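Participant: mind folding the following:
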Amino acid sequence: MNADIRVRFAPSNTGHLHIGGARTALFNWFFAKHHAGTAILRIEDTDRQRSTEEYYDAILQAFDWLGLEWDEGPYRQSRRMALYKEAADKLLSSGAAYRCTCTPEEVNAMRERARAEGKTPKYDGTCRDRYDKDPNIPFCLRLRAPDVGETIVDDILTGEVVFENSQLDDMVIVRTDGTPTYNFCVAIDDIDMKISHVIRGNDHLSNTPKQLLVYQALEETTPKFAHISMILGSDKKRLSKRHGADSVLEYKERGFLPEALINYLVRLGWSHGDQEIFSKEEIVENFALENLNKSAAIFNPEKLLWLNQEYIKSADGDFLVESLDAGLRAQGLSPDVLTHKSREGIVDELRTRSSTLTEMIDGARFFFENEVDFDEKAASKFLTSESSGLMLKLRNELSKIDMFSSENVKSAFHRVMEEEAIKLGKLAQPVRVAITGVTISPGIFETLSLLGKDRSLHRLDAALARINQ
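Facilitator: You can find the predicted model right below:
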């Protein structure tokens, strides 16, 4: 373990873990693993109105599904209040922080006056030297920002970012109700946890100088920063649900594999040559912050589907059968109407044509339903008096087969085709509709073989009865 490398991912439990946050978590996790460092999970749950246990549990469930095991945590800010109070008292004692009794209305008026004068709208320091002890009216604590000079963020990805201190506010670090504020808590946590690298979205860059002032006021060494680019939709606007940006657990429900989602999200902004598909071990071996793109990444749902299909193609067969069984049971169907071997054959047929597990399960439904759910348009076109004679002849040929293999089924088809002087499509499509209810399925010989002799004959009989009714 490299004790010098310590990173953290710090979501708020005010909502589900979405893919933007998941990508940031992955960058932190892979950076730590590459350097044999420590990856920490910290939940920022001080928003009393919006933080919930439901979202807290959902965040942990999302990481459990992704297979990310954190070296430390989850820590919760709500259980660390004594630490923040101790730090605030230290800043107050040193003079780096001061008591402020200005009301929100008074502070807003200050900002409006500054704006009208063409100055930076900020608190004007009225209470900087006003109190040397706690007043008898509500007060907050503010951090004294320097009036001159610069605060420089030395970012690994973007280089030096300079903030004029004259533009920085005396930020509130403790509210009038005694609760610490976001930027203060973040800085104190990072100091206490000895975070070496802060890897987060560049939408947090404006918070960084505020947090650096806390480090400086406490005379602590600052971590290294890497502010990663945002993920945008195809319209180059900030990613949202309308771009398909669901939560991590929604991707699980939609039938994505965690390995595929990890691969896709890491590749949104990171590259290693022209390689597209990476195992977790390969990412750990090759991950480097220097290989992160500075420009925004574009979210492409179609590419994610393609990648997920690639992972399904190469997935373990037993895992796919287990997924099929679970999905069927969730829909009220029994997988046990067919043997395990038949179910293995079904997933082998469907894995190459399914972009998600959900698609695979939906594609397999007809094998397990007791009655065929006909698409009326397909039935009207193919289940006709013209096709009934052909299907009846095939039904008789199929009934003679002892070993109901795809090869023997194929031979039965060819005997009817030769006798009737027809091509395969003339027979296969009516049979496909009779067996599946629709016009698209795996190969008809394989479909009948996997369905089994008894169930295939039963469905052909039902289709013939429908034609003759």
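Participant: drop to CA atoms for contacts and neighbour counts, all remaining ones
Facilitator: Fine.
Participant: specify the local secondary structure of residue 42.
Facilitator: At residue 42 the chain is in strand, as set by DSSP: H, G, I helix; E, B strand; the rest coil.
Participant: identify the residues contacting it.
Facilitator: By CA atoms under 8 Å, 6 or more residues apart in numbering, the contact set of residue 42 is 8-11, 73-77.
Participant: just residue 17 next, same as before
Facilitator: Contacts for residue 17 (CA under 8 Å, 6+ apart) come out as 11, 58-59, 62, 247-249.
Participant: one more to line up against the first:
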Amino acid sequence: MVRFLGHTPRAAADGPGAQVRTTFNPSPIGPPSIGLIRAAVYNWAFARHHGGRFVLRIEDTDLDRRQAEYYQPLLDVLRWLGLDWDEGPEVGGPHGPYRQSQRREIHLDVARLLLAAGELYESFSTPEEIEERNRKAGRHPRLGYDNADRDLAERQKAAFRSEGRVPVLRLRMPSTEAVFDDLVRGQIVFRPNNTSDPVMVRANGDPTFALANPVDDALMGITHSLRGDDLLALIPRQLAAYAALRRIGVAQFTPRFGHISSAVDDEGRRLSRAVPAAHVLSYRDQGFLPAAMVNYLACMGWSHPSAGEIFSMAELVEAFAPHRIRPRPVRLDTKKALSINAAHLHALDPERFAAALLSFAAGTGVLPAQPTADQRELLLRAVPLVRDRVKTLGEAADAIAFLFQPDESFAPQAGVRALELDRPALRAAADVLTGLADWTQDALQVQLKQGLGEDVAFTRSAFAALRLAVTGRLVTLPLYESLALLGKDSSLRRIEYTLASTWQSGGERRHVVVAPDGSPSTRCG
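Facilitator: I've put the predicted structure just below:
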């Protein structure tokens, strides 16, 4: 009796007219990459567009793919992006388990059915024998298996077994052409006799991807799958596998597949996981908004029919159609990703921007994990100054970090402490500010402009020194607003600390220089 560990062959779906069920089935072989998670976005959007189910299945059948350090980051990325799965690890569902390494007996039960029905056969040929046969036939030795074991007699099989050989199980490929309607690329015709009979179960008894993937799709009732174009060449053997599964009653239909193009670098090479910008979690660490990242991943090769390049997740779901995915390779464009994220940030109202910034700042140490009421209030006051000036939450947190640093441990930004300040100008500014009672933006502006005199160069130098003294950097939020946010006591303490400090120039004299517009820079002399 064949067991399906709680499943029956017809438990998965009633047919292609049933509810849409898409799948994202990654292998945990490295950090979650742009190309991989882009496929998740498309499958999620397709399922949500049709009111269907999004199934997450981890394909860790191969031993070298069972890398635990990359399993949890896969789930973390999906959760961060809001790509909620309806069935899968840590969620459950009626067709579990959802990790292939835990489904081995299910795959082998189906393999036994296929073998008994003649859909699979035992193959005893060694790689050396296959190469030798190819050589004698005038083919390239490495051409691959030549289907020579399809009709071995029982006595031949017995002889091989007596030699200690253990067979693999191969699928009989049809001799007819395969006509395939790709959801992205349209109709594709695969000519016959171009595909060797694939191994479905290895000699050690482990199922291969060629068996596990279609079996799991069938038992989980997967109706559609959008996946990388590196799998396009496998379509003939997968169509043959589904046909065999239908003949034994395990599958009711063949899913519809669409093959999305590869993500490439500036040189047109397939994007490698070794490229830091290919890691999706690096964008989270920079302070990208989840909706902006989904927006960027979606428009890498897909176009919204009406919204242009900036759209919400709801707009993506409403308009998503796989035929709008362009089949040509798509280039990773970090500048475009930043531009999209900036658009999403600037579209947030102040309250939502503050909430996002508060969460990011608390997670990166700019703020404590549990900010005080005063710290929350200060951040809210800073939001109008920072919201339209930044492209990421990381930039925003960096811009306001000076507000939350203790005065006694305040220090200039790394690399800035090597500057030699115009100390007389800074002392003059401190003297002007010390007697100011109304510490507001307008009062600060009036007091500094009147108190520093009419020497433009001296005034500009004083402003540059003030920026560095109170914020620790030369490029900051507007100076008067920064002083007002920081408060009189903290501002004056930091100025005095700066005047009392000795910053080394590393043997090279550096001076604060101001441009005609008043913006500071440095020069060596």
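Participant: TM value for the aligned chains?
Facilitator: Once superposed, chain against chain, the TM-score is 0.89 (TM-score structural alignment, normalised by the length of the first structure); 460 aligned residues with a CA RMSD of 2.8 Å.
Participant: ok, back up a step: which one (most neighbours) among the contacts of residue 42 of the first structure?
Facilitator: residue 8 (29 neighbours; other CA atoms under 10 Å).
Participant: quick one: secondary structure of that one?
Facilitator: Three-state call for residue 8 of the first structure (three-state DSSP): strand.
Participant: that one matches what in the second structure?
Facilitator: Here residue 8 of the first structure is matched to residue 23 in the second structure, going by TM-score structural alignment.
Participant: conserved subset of the contacts of residue 17 of the first structure in the second structure?
Facilitator: For these, the contacts that are reproduced in the second structure, applying both residues aligned by TM-score structural alignment, their matches' CA atoms under 8 Å, are 58-59, 62, 247-249.
Participant: got a winner among those for most neighbours?
Facilitator: Ranked by the number of neighbours (other CA under 10 Å), these place residue 248 first, at 25 neighbours.
Participant: how far away is it from residue 261 of the first structure?
Facilitator: 9 Å (CA to CA, to the nearest Å).
Participant: got it, and residue 420 of the first structure?
Facilitator: From residue 420 of the first structure across to residue 261 of the first structure, the span is 51 Å (CA to CA).
Participant: and if you look at residue 65 of the first structure?
Facilitator: In terms of CA to CA, residue 65 of the first structure sits 11 Å off from residue 261 of the first structure.
Participant: map residue 271 of the first structure across to the second structure for me.
Facilitator: Using TM-score structural alignment as the criterion, residue 271 of the first structure maps onto residue 303 of the second structure.
Participant: cool, and residue 427 of the first structure?
Facilitator: Under the alignment (TM-score structural alignment), residue 427 of the first structure pairs with residue 462 in the second structure.
Participant: now swap in residue 18 of the first structure and tell me
Facilitator: Using TM-score structural alignment, residue 18 of the first structure lines up with residue 33 in the second structure.
Participant: leaving out chain neighbours, which residue sits closest to that match?
Facilitator: Spatial nearest neighbour of residue 33 of the second structure, excluding adjacent residues (CA to CA, 6 or more residues apart in numbering): residue 279 at 4.7 Å.
Participant: closest to residue 209 of the first structure among the kept ones among the contacts of residue 17 of the first structure?
Facilitator: Nearest to residue 209 of the first structure, judged by CA to CA, of these is residue 59 at 28.5 Å.
Participant: from residue 191 of the first structure, how far off is the closest residue to the closest one other than its chain neighbours?
Facilitator: The shortest distance from residue 59 of the first structure to any non-neighbouring residue, by CA to CA, 6+ apart, is to residue 17 (5.6 Å). The gap separating residue 17 of the first structure from residue 191 of the first structure is 25 Å, by CA to CA.
Participant: hang on, residue 106 of the first structure in a helix?
Facilitator: Yes - assessed by three-state DSSP, residue 106 of the first structure belongs to a helix.
Participant: that one maps to what in the second structure?
Facilitator: Residue 106 of the first structure maps onto residue 129 in the second structure, by TM-score structural alignment.
Participant: all helices for the stretch 51-200 of the second structure, in order.
Facilitator: Listed in chain order, the helices of the stretch 51-200 of the second structure (DSSP state H, counting those that start in this stretch) span 68-81, 104-116, 127-136, 154-162.
Participant: what's the longest one aligned against in the first structure?
Facilitator: It stands for helix 68-81 of the second structure. Mapped onto the first structure using TM-score structural alignment, helix 68-81 of the second structure covers residues 53-66.
Participant: list the buried residues of the matching stretch.
Facilitator: By 16 or more other CA atoms under 10 Å, the buried positions in stretch 53-66 of the first structure come out as 55-56, 58-60, 62-63, 66.
Participant: please enumerate residues in contact with it?
Facilitator: In this structure, residues lying in contact with stretch 53-66 of the first structure by CA under 8 Å, 6+ apart are 13-17, 43, 69, 248-249, 252, 258-259, 262.
Participant: what do you get for stretch 146-153 of the second structure?
Facilitator: Outside stretch 146-153 of the second structure, the residues that reach it (CA under 8 Å, 6+ apart) are 121-125, 130, 134, 172, 196-197.
Participant: want to throw these into JSON lines with distance to residue 234 of the second structure and neighbour count?
Facilitator: Shown next, in JSON lines, are the contacts of stretch 146-153 of the second structure (distance: CA to CA, whole Å; neighbours: other CA atoms under 10 Å):
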{"residue": "121", "distance to residue 234 of the second structure": "20", "neighbour count": "23"}
{"residue": "122", "distance to residue 234 of the second structure": "21", "neighbour count": "20"}
{"residue": "123", "distance to residue 234 of the second structure": "20", "neighbour count": "24"}
{"residue": "124", "distance to residue 234 of the second structure": "23", "neighbour count": "20"}
{"residue": "125", "distance to residue 234 of the second structure": "22", "neighbour count": "18"}
{"residue": "130", "distance to residue 234 of the second structure": "21", "neighbour count": "18"}
{"residue": "134", "distance to residue 234 of the second structure": "22", "neighbour count": "18"}
{"residue": "172", "distance to residue 234 of the second structure": "15", "neighbour count": "20"}
{"residue": "196", "distance to residue 234 of the second structure": "11", "neighbour count": "16"}
{"residue": "197", "distance to residue 234 of the second structure": "12", "neighbour count": "25"}
